[in-house]
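Undergrad: show me how the following folds:
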Amino acid sequence: MSDELSVGTDPAEVGMDAGRLARLDARLARYVDDGQLPGFLVTVARHGKLVHVGRGGFRNLEERLPVEPGTRWRIFSMTKPVTSVAAMMLYEEGAFQLTDPIAKWLPEFAETRVYLAGSALKPVTTPQVEPIRVWHLLSHTSGLTYGFHHAHPVDAMYRALGHEWGTPPGADSAEVCRQWASVPLVFQPGSEWNYGVSTDVLGRLVEVLSGQPLDEFFASRIFAPLGMRDTSFGLREGDDVESLARLYAATPGQPGGAATGYAPLDAMGQAAHAKPAFLSGGGGLVSTAGDYLRFLEMLRRGGSYDGGRLLGPRTLAHMVSNHIPGGADLETFGRPLFAETPLRGVGFGLGFSMIIDAARYGVVSSVGDYSWGGAASTAFYVDPVEDLTVSFYTQLLPSSTLPIRNYLRSLANQAIVA
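TA: Model (predicted):
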């Protein structure tokens, strides 16, 4: 696969129908035409062969800059699988066991209390019964949360410290971890699933265990072996600012006409124009579709791509297995949060969600298909049954605005004919 995303394989050679793949572009183009999406890029690869690249609309609508193969995207939470892979690389080197308490290396979390009752201003707390362990961070069962959820008094406590869609200016990963550790956990570690800053804390753990800043670990241990030359924490010196797509926020209920259905979100978007003080393992990377496809192909191939082996196949298989106790799905074990896709029929492993019941999930898909996405509506999934990788890029907050991830599955799967 080239960095230019050139399609060199006839879809029919890998059992896919080109005419049916065009339906994927048509559905996404309607979102653009209806004023609900500024632009998009989508890739489909099967058996390691890139068979479809679709793109439309603009990376910057106001300046009429089109989406191009080399467009850079803020991938937000699609950073999380990269951080999870980094941690498991250290696991394979014997740096820790998954059951180790994180306070062994991050002592600030040793005495973190657990919310019991009360308000954000006067919470009633209790001590941890179970310490936060490394696998709790990887599986989002740590009790940590996000300030932007607006669903729990602890979320409000995060916001009061400056943690909503960002972190306090100038604070690095060590400092933000100290701040999160000073706030109660939403629940006892291991007792529930809640999407939060767990992977950011995991990124800090990678730094402490490796003795390297997270950007240096990523660059030398992941990006260089995979040939990912255009992925970094924010733009680097010499990068073309115009190559970075503009960030937009949805304005629901106003599609089409004079109101476009979204508006530029430059105050937040400009944070990616340079390397930040906080290297967010949960959401700090910018990347290109070609670069991230190399990462996805590494996953699909069991931990190796283009001569660079990051993980052993057994480790990766463990990561993409459901780690929710009792084999439960997220709707049963998790907390009710906004989500672009249903939580029913979906499990969670070490850095990825996966479909454990396709009928309950409600979308044509394969059991074992694993995935994640980002806040600006980017998404990917890897289907081991069909040997398929699909990725999608745009820059529209929040990711719950449009049901794009469901369309990716239904329209890619209907194009498989052999």
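
Undergrad: use CA for all of it now, contacts and neighbours both
TA: OK.

Undergrad: tell me the buried residues in the helix ranked longest in the chain?
TA: The helix spanning the most residues in the chain, taking DSSP state H as the definition, is helix 18-33. Burial within helix 18-33, assessed by neighbour count using 16 or more other C-alpha atoms under 10 Å, is assigned to Arg20, Leu21, Ala22, Leu24, Asp25, Leu28, Ala29, Tyr31, Val32, Asp33.

Undergrad: what's in contact with it?
TA: Counting by C-alpha atoms under 8 Å, 6 or more residues apart in numbering, the neighbours of helix 18-33 from elsewhere in the structure are 10-12, 37-40, 42, 52, 54-57, 256, 407-408, 411-412, 414-415.

Undergrad: buried only: go through these for me.
TA: By the neighbour-count criterion of 16+ other C-alpha under 10 Å, the contacts of helix 18-33 include these buried positions: 11, 37-40, 42, 52, 54-57, 407-408, 411-412, 414-415.

Undergrad: in the stretch 101-250 of the chain, which spans are helices?
TA: Counting by DSSP state H, counting those that start in this stretch, one finds helices in the stretch 101-250 of the chain at the ranges 134-139, 153-160, 173-181, 198-210, 214-217, 224-226.

Undergrad: okay if I get those as TSV plus distance to Thr315 and mean neighbour count?
TA: Listed next are these as TSV, based on distance: least, C-alpha to C-alpha, whole Å; neighbours: other C-alpha atoms under 10 Å:
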stretch	distance to Thr315	mean neighbour count
helix 134-139	13	26
helix 153-160	33	21
helix 173-181	27	19
helix 198-210	17	23
helix 214-217	19	18
helix 224-226	18	17
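
Undergrad: looking at the ones you listed, which is nearest to Ser366?
TA: Proximity of the helices of the stretch 101-250 of the chain to Ser366 was assessed by C-alpha to C-alpha; the nearest stretch is helix 134-139, lying at 21.2 Å.

Undergrad: now the other sequence, so there's something to compare against:
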Amino acid sequence: MSIETEAAPAEVGLSAARLARVDSWRDALVDSGRLAGATTLVMRRGRVAHLGCSGMADMARGVPMRADTIHRIYSMTKPLTSVAAMMLYEEGRFQLDDPVTRFLPEFSGMRVFAGGSRGSFETVPAVRNITVRDLLTHTAGLTYGMMHANMVDAMYRDQDVDFQTSDRTLAEVVATAATLPLLAQPGAEWNYSIATDVLGHLVAVLSGQDFGAFMAERILAPLGMADTGFHVPPERLSRLAANYRRGGDGRPALIDDPQDSSFARPRRIASGGGGLLSTVGDYVRFCRFLLNRGELEGTRLLGRKTVELMMSNHLRGDMAAMGQPRFSESTFEGIGFGLGFSVMLDPARAQIIGTPGECAWGGAASTAFWVDPVEELAVILLTQLMPSSTYPLRRELRVLCYQAIID
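TA: Alright, predicted model coming up:
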């Protein structure tokens, strides 16, 4: 689904001259060779006031970046998976404090890593069961094998607990994860993790439907997100961007050719933590849905109070108070976490311009979004550069967008 601007910046309280700084910033990233291409979108008061594209979606083939370019959004999948779970919550299928063992018995009798070496390590019993809220907030004690920070991460790699590359089923990978020790006691720490993939499996179990099918039928189709899915069909493959990393010369180096990509064919696992591809036109529809508190163009998937609950901080303080100095798609100071995305608590402590209550997340290929209910603002950045920590794109874009508000 393509998209066009719907309002002049001044009509929605933005300065056109100041908003033009976003274009200059994006063009400079491409002209300097840091990014192959990028797209930015700013929506305020329900109308798109800025949409810009720079550079190439596929450098080798000379395909320009366009508004209908399809991107790997990776962890920007997580908020949609969380919406899927909360739809079932509204149907009375579970309560947030329910132990997941009620539905996923494989997580019974969990133990927590307590030290030792790869060949000989110690564990202690978990003091309580993982709850559904723990999965939604990344406080379940789970981790990611990609962290490369401790013994538990290594066990994930050894046992192929990877929802992107494994050729096993979603249920099989979750079952393996449940045999491994937790990184921390449930509820004790915020650790970025496979929790949202486990949540996707929970959605499948509770609904009795394949998770990918549930997402397509219950969320993507009703929201009109026609170009969003877990793989790119052949007729749309020409619109899939290439994925890059920063090469030795500082310029983009290809890591995933769109024509040969694993995303170009159906995948064994529909990863709720990071499997979706999307366009800026599709994802802004999801942003509208959030800002409208669960409704889009007459279609309501969630009640207003449920979305407000999701956008509330569910941690004891900010992520710095509960988190560990490990990778995240967000900074830790002044930032809390709701049910599926980060929540701004204190812009001064976060040392970045923003608004308390603003919700955000990003993906591994440097994509990002945030929605600000107070300012009635949504911003999307789509590009394809891994890892997302290569450049401070999100913080830079945040300043450029907020400084353009004049009303």
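
Undergrad: if we can go back for a sec, save the buried residues of helix 18-33 of the first structure as a markdown table, and put in distance to Ala103 of the first structure too.
TA: Shown next, in a markdown table, are the buried residues of helix 18-33 of the first structure (distance: C-alpha to C-alpha, whole Å):
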| residue | distance to Ala103 of the first structure |
| --- | --- |
| Arg20 | 52 |
| Leu21 | 49 |
| Ala22 | 51 |
| Leu24 | 47 |
| Asp25 | 48 |
| Leu28 | 46 |
| Ala29 | 49 |
| Tyr31 | 47 |
| Val32 | 47 |
| Asp33 | 51 |
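
Undergrad: corresponding residues in the second structure for stretch 296-307 of the first structure?
TA: Here stretch 296-307 of the first structure aligns to the second structure at residues 287-298, judged by TM-score structural alignment.

Undergrad: just the buried residues of that stretch, please?
TA: Along stretch 287-298 of the second structure, the positions that meet the burial threshold by neighbour count (16+ other C-alpha under 10 Å) are Cys287, Arg288, Phe289, Leu290, Leu291, Asn292, Arg293, Gly294, Glu295, Leu296.

Undergrad: the aligned residue in the second structure for Ala87 of the first structure: which element?
TA: Under the alignment defined by TM-score structural alignment, Ala87 of the first structure corresponds to Ala85 in the second structure. Taking DSSP states H and E as the criterion, the element that holds Ala85 of the second structure is helix 78-90.

Undergrad: how far apart are that helix and its match in the first structure?
TA: Its match in the first structure and helix 78-90 of the second structure itself, once the structures are fitted together, sit a mean 0.2 Å apart by mean C-alpha distance after the TM-score superposition for the first structure.

Undergrad: what span of the first structure lines up against stretch 131-151 of the second structure?
TA: Stretch 131-151 of the second structure corresponds to residues 133-153 of the first structure when matched by TM-score structural alignment.

Undergrad: now stretch 170-183 of the second structure
TA: Under the criterion TM-score structural alignment, stretch 170-183 of the second structure matches residues 173-186.

Undergrad: cool, stretch 106-114 of the second structure as well?
TA: Here stretch 106-114 of the second structure aligns to the first structure at residues 108-116, judged by TM-score structural alignment.

Undergrad: which residues touch the matching stretch?
TA: The contact list for stretch 108-116 of the first structure, computed with C-alpha under 8 Å, 6+ apart, reads 102-103, 123-128, 131-132, 154, 177-178, 181-188.

Undergrad: restricted to buried residues, select these in ChimeraX.
TA: Those of the contacts of stretch 108-116 of the first structure that meet the burial criterion (16+ other C-alpha under 10 Å) are gathered into one ChimeraX selection, given here:
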select :102,103,123,125,126,127,128,131,132,154,177,181,182,183,184,185,186,187,188
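
Undergrad: Arg326 of the second structure in helix, strand or coil?
TA: Secondary structure state of Arg326 of the second structure, per DSSP: H, G, I helix; E, B strand; the rest coil, is coil.

Undergrad: was I right about it contacting His148?
TA: No. With contacts defined as C-alpha atoms under 8 Å, Arg326 of the second structure does not count as touching His148, sitting 9.6 Å away.

Undergrad: find residues that contact each of those two.
TA: What both Arg326 of the second structure and His148 touch, as defined by C-alpha under 8 Å, 6+ apart, is an empty set.

Undergrad: circling back: tell me the gap between the helix holding Ala85 of the second structure and the middle of its chain.
TA: On the basis of C-alpha atoms, centre = their mean, to the nearest Å, helix 78-90 of the second structure sits 13 Å off its chain's mean C-alpha point.

Undergrad: looking at the contacts of helix 18-33 of the first structure, which are in strands?
TA: Counting by DSSP state E, the members of the contacts of helix 18-33 of the first structure that fall within strands are Gly39, Phe40, Val42, His52, Gly54, Arg55, Gly56, Gly57.

Undergrad: residues in contact with the alignment partner in the second structure of Val67 of the first structure?
TA: Matched to the second structure by TM-score structural alignment, Val67 of the first structure sits across from Met65. Residues touching Met65 of the second structure, when contacts are defined by C-alpha under 8 Å, 6+ apart, comprise Gly37, Ala38, Thr39, Cys53, Ser54, Gly55, Met56, Ala57, Asp58, Ala241.
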